[in-house]
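Enquirer: A predicted structure for the sequence below; I have some questions about it.
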Amino acid sequence: MNQYDIIIIGAGPGGLTAGIYAGRQGTKNLIIDKDLAGGLGREVPEMENYPGFDKISGLELVEKMKEQAIKNCDLHEMENVEEIIRTDDEYRFTVKTDKDAYQSKIIILATGSSHRQLNVKGEEEFRGKGVSYCATCDGFFFAGRDIVMVGGGNSALQEALYLNNLGANVTLIHRRGEFRAQKHLQDMIKKEGIKTILNATVEEIKGDMLVESVLLKDNETNEMKEVPTNGVFISVGYMPHTKLAYQLGVTLDESGHVIIDKSQKTNIDYVYAIGDVCIGLKQWVVACGEGAVAATSAFEDIQN
């Protein structure tokens, strides 16, 4: 069975950074991801707040980070971790995947998150038929067409701007009276003349073979209104992937996120967590910082 000093589960920005730092410390390390490296970061259409780049897409930055990571550690993409078993040996953990099994002294959980759903009628029925959670994946198909973007955070406004640039006729819908996104993004929405509907929730997504409209509820008057649209893009937050954390006995907070200390340690010895699976700010640069901290702290654990 292959043995490693550190196994990092998840190859998003945090996991890749942890791999870079761990490898440069002289340890033997493995990153495993059930998908392609980058996670949800691959979907970011454009970033203007990542240090060192005026503008860069998530996919472009992922590829740069991946190239750097594989110089410093092993990377296994498209391999799903099914179980982690704690042992009393020097290699404290056995990691079982759908392809192989590995042993490790340290585990870093970088399992990330997935798109939160609206959980309304028609959402599942029209997934891939007008309902999407990824503007960079599907936006091209909606050039020149009417779409609604649901959400009020940074991601929702970034994707609304991206879709608008593709030539889609975008309407931004948010359940509150004001957006939660950065002022810069809100100013851009106004500058581009993107239509907004505030204090409204999507109650149903309707259509025949494809999406044709959304049913909106005015949260102030309870009035219902049907809005024609060819597509519904949803960006209303994320659900942390904590199956493996729960399996290991890691403590979670009320929202289901992993609780960590300033060294990224969980309540389980030699188990760390970083990125979107943890409590804290959901930002690319934060995940990278946490990856560096976790890898450095893990190295100190190995040395002791």
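Expert: Ah, there it is. Numbers count the residues shown, from 1 in each chain.

Enquirer: CA only for contacts and neighbour counts going forward, please
Expert: Will do.

Enquirer: isn't His76 right next to Ile32, touching?
Expert: Yes: in this structure, His76 is within contact of Ile32 by C-alpha atoms under 8 Å, at 4.8 Å.

Enquirer: adding another structure so you can compare the two:
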Amino acid sequence: MYDVAIIGGGPAGISAALTALHRNKSCVIISSAPEDSMLFKAELIDNYPGLPAITGADMLRSFIAHAKASGAEFLDGRATSVMPYGTSFGVAVGNDFVEAKALVLGIGASRAKGFPGEKEFIGYGVSYCATCDGMLYRNKKVAVVALSSDAEEEAEFLRSIGCEVEYFDSKRAKKFEITGESRVEHIVADGVSYPVSAVFIFRPSIAPDTLIPDLGLDGSKIVVDADMATNIPGVFAAGDCIGAPYQISKACGDGNVAGISASRYVEALAKPAEV
């Protein structure tokens, strides 16, 4: 079990990890491919102290190298669900599972709302993990909505186990709706309905309230206090996912606070209860 699990490998997540590591806490950073990050795509950044005129890709590589050199472990993949276990949290990452005493969310700004019907059919044909759920739909027709760099790899896995894949990238369709009675029966893409048994959606990250049910939100923003604590004890959030301004230096500052708060939370768990 880790002391702190951090979902998101951007500036906020890296900053939280470095802060917790410097307080002798074990950390794992759960993150999809760096290429999916908005920072990675930035052509030029010239307002971050000490790193003038740097590309987003080079900045992110530098952050990741720093975290690794400081002892952070990385788990490549997409966190699909968080389960509270009393004084710890379980995080599902594809077929992997991580347990930690505290959790920091650095998942970036929510760039899109879920599709109509998506939330209603989670567990009834909507999935975010091909290796987890693909075998349930072997020899059936499924849809893949490709919004992340690993979507084609996931689609190929589905094909390899016998699924007939209807593949949608941003060039093929922009708007989606998932329909059915008690289970997924169709995906409607730009007004055209396709019969499918399941819809696999691959985004760089999952919407916060899908990842952690009952998480306090203000619109798409995660609600936190001055310590970066959410409404769920032991869960903290930092960076663009808590709102503007959407600046790297601000995200790093948020991450620092979240790392401190998560470390203090872990330390409090270790203290004997007062009688």
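Expert: Nice, I can see it. Computed from a predicted model, the values in this text were never measured in an experiment.

Enquirer: just give the TM-score of the two.
Expert: Comparison of the two superposed chains (TM-score structural alignment, normalised by the length of the second structure) gives a TM-score of 0.61, and 183 aligned residues with a C-alpha RMSD of 2.6 Å.

Enquirer: related to what we said a few turns ago, who's more crowded, His76 and Ile32 of the first structure?
Expert: The neighbour comparison of His76 of the first structure against Ile32 (other C-alpha atoms under 10 Å) goes to Ile32, with 24 against 19.

Enquirer: what do we get in the second structure for the more buried one?
Expert: The alignment partner of Ile32 of the first structure in the second structure, by TM-score structural alignment, is Ile30.

Enquirer: after the helix or strand harbouring that match, next one along is what?
Expert: In this assignment (DSSP states H and E), Ile30 of the second structure forms part of strand 27-31. Sequence-wise, the next helix or strand downstream of strand 27-31 of the second structure (DSSP H and E) is helix 56-69.

Enquirer: buried residues in stretch 24-44 of the second structure?
Expert: By 16 or more other C-alpha atoms under 10 Å, the buried positions in stretch 24-44 of the second structure come out as 25-32, 34, 36-37, 39-40.

Enquirer: just checking, what packs against the strand holding Ile30 of the second structure?
Expert: Where contact means 3 or more C-alpha pairs under 8 Å, 6 or more residues apart in numbering; DSSP states H and E, strand 27-31 of the second structure is packed against strand 2-7, helix 11-21, strand 73-76.

Enquirer: so that strand versus helix 11-21, what angle?
Expert: Orientation check (axes from the mean of the first three to the mean of the last three C-alpha atoms, to 10 degrees): strand 27-31 of the second structure against helix 11-21 gives 170 degrees.

Enquirer: which stretches of the stretch 151-300 of the first structure form strands?
Expert: 169-173, 195-197, 200-207, 211-218, 224-228, 231-234, 238-240, 271-273 (DSSP state E, counting those that start in this stretch).

Enquirer: what's the angle from the fourth one to strand 169-173?
Expert: Strand 211-218 of the first structure and strand 169-173 meet at an angle of 30 degrees, taking the same axes, to 10 degrees as the criterion.

Enquirer: show me how far strand 211-218 of the first structure is from its chain's centre.
Expert: Offset of strand 211-218 of the first structure from its chain centre (C-alpha atoms, centre = their mean, to the nearest Å): 27 Å.

Enquirer: so it matches what in the second structure?
Expert: Under TM-score structural alignment, strand 211-218 of the first structure has no counterpart anywhere in the second structure.

Enquirer: tell me the angle that strand makes with strand 224-228.
Expert: 150 degrees.

Enquirer: report all helices and strands that strand 211-218 of the first structure contacts.
Expert: strand 200-207, strand 224-228, strand 231-234.

Enquirer: in stretch 102-115 of the second structure, which residues are buried?
Expert: Buried residues in stretch 102-115 of the second structure, counted by 16+ other C-alpha under 10 Å: 102-110.

Enquirer: neighbouring contacts of that stretch?
Expert: Under the contact criterion C-alpha atoms under 8 Å, 6 or more residues apart in numbering, stretch 102-115 of the second structure has outside partners 3-10, 12-13, 16, 88-89, 176-178, 205, 207, 220-221, 234-243, 255, 258-259, 262, 265-266.

Enquirer: cool, stretch 257-269 of the first structure as well?
Expert: Contacts for stretch 257-269 of the first structure (C-alpha under 8 Å, 6+ apart): 240, 242, 245, 248-253, 271-274, 277-279, 290, 293-294, 297.

Enquirer: which of the buried residues of stretch 24-44 of the second structure lies closest to Asp133 of the second structure?
Expert: Using C-alpha to C-alpha, Ser32 comes nearest to Asp133 of the second structure of the buried residues of stretch 24-44 of the second structure, at 18.8 Å.

Enquirer: show me where the stretch 51-200 of the second structure has its helices.
Expert: Ranges of helices in the stretch 51-200 of the second structure, per DSSP state H, counting those that start in this stretch, are 56-69, 130-133, 151-160.

Enquirer: now those in TSV, with mean neighbour count?
Expert: What follows is the helices of the stretch 51-200 of the second structure, written out as TSV (neighbours: other C-alpha atoms under 10 Å):
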stretch	mean neighbour count
helix 56-69	17
helix 130-133	17
helix 151-160	18
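
Enquirer: can you lay out the ones you listed as a markdown table showing distance to Arg78 of the second structure?
Expert: Shown next, in a markdown table, are the helices of the stretch 51-200 of the second structure (distance: least, C-alpha to C-alpha, whole Å):
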| stretch | distance to Arg78 of the second structure |
| --- | --- |
| helix 56-69 | 17 |
| helix 130-133 | 11 |
| helix 151-160 | 11 |
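
Enquirer: out of those helices, the one nearest Phe97 of the second structure is which?
Expert: helix 130-133 (11.7 Å).

Enquirer: quick one: list the elements packing against that closest one.
Expert: If you count contacts as 3+ C-alpha pairs under 8 Å, 6+ apart, helix 130-133 of the second structure packs onto helix 151-160.

Enquirer: wait, Ala130 of the second structure touches Arg159, no?
Expert: No: applying C-alpha under 8 Å, one finds Ala130 of the second structure not in contact with Arg159, separated by 10.3 Å.
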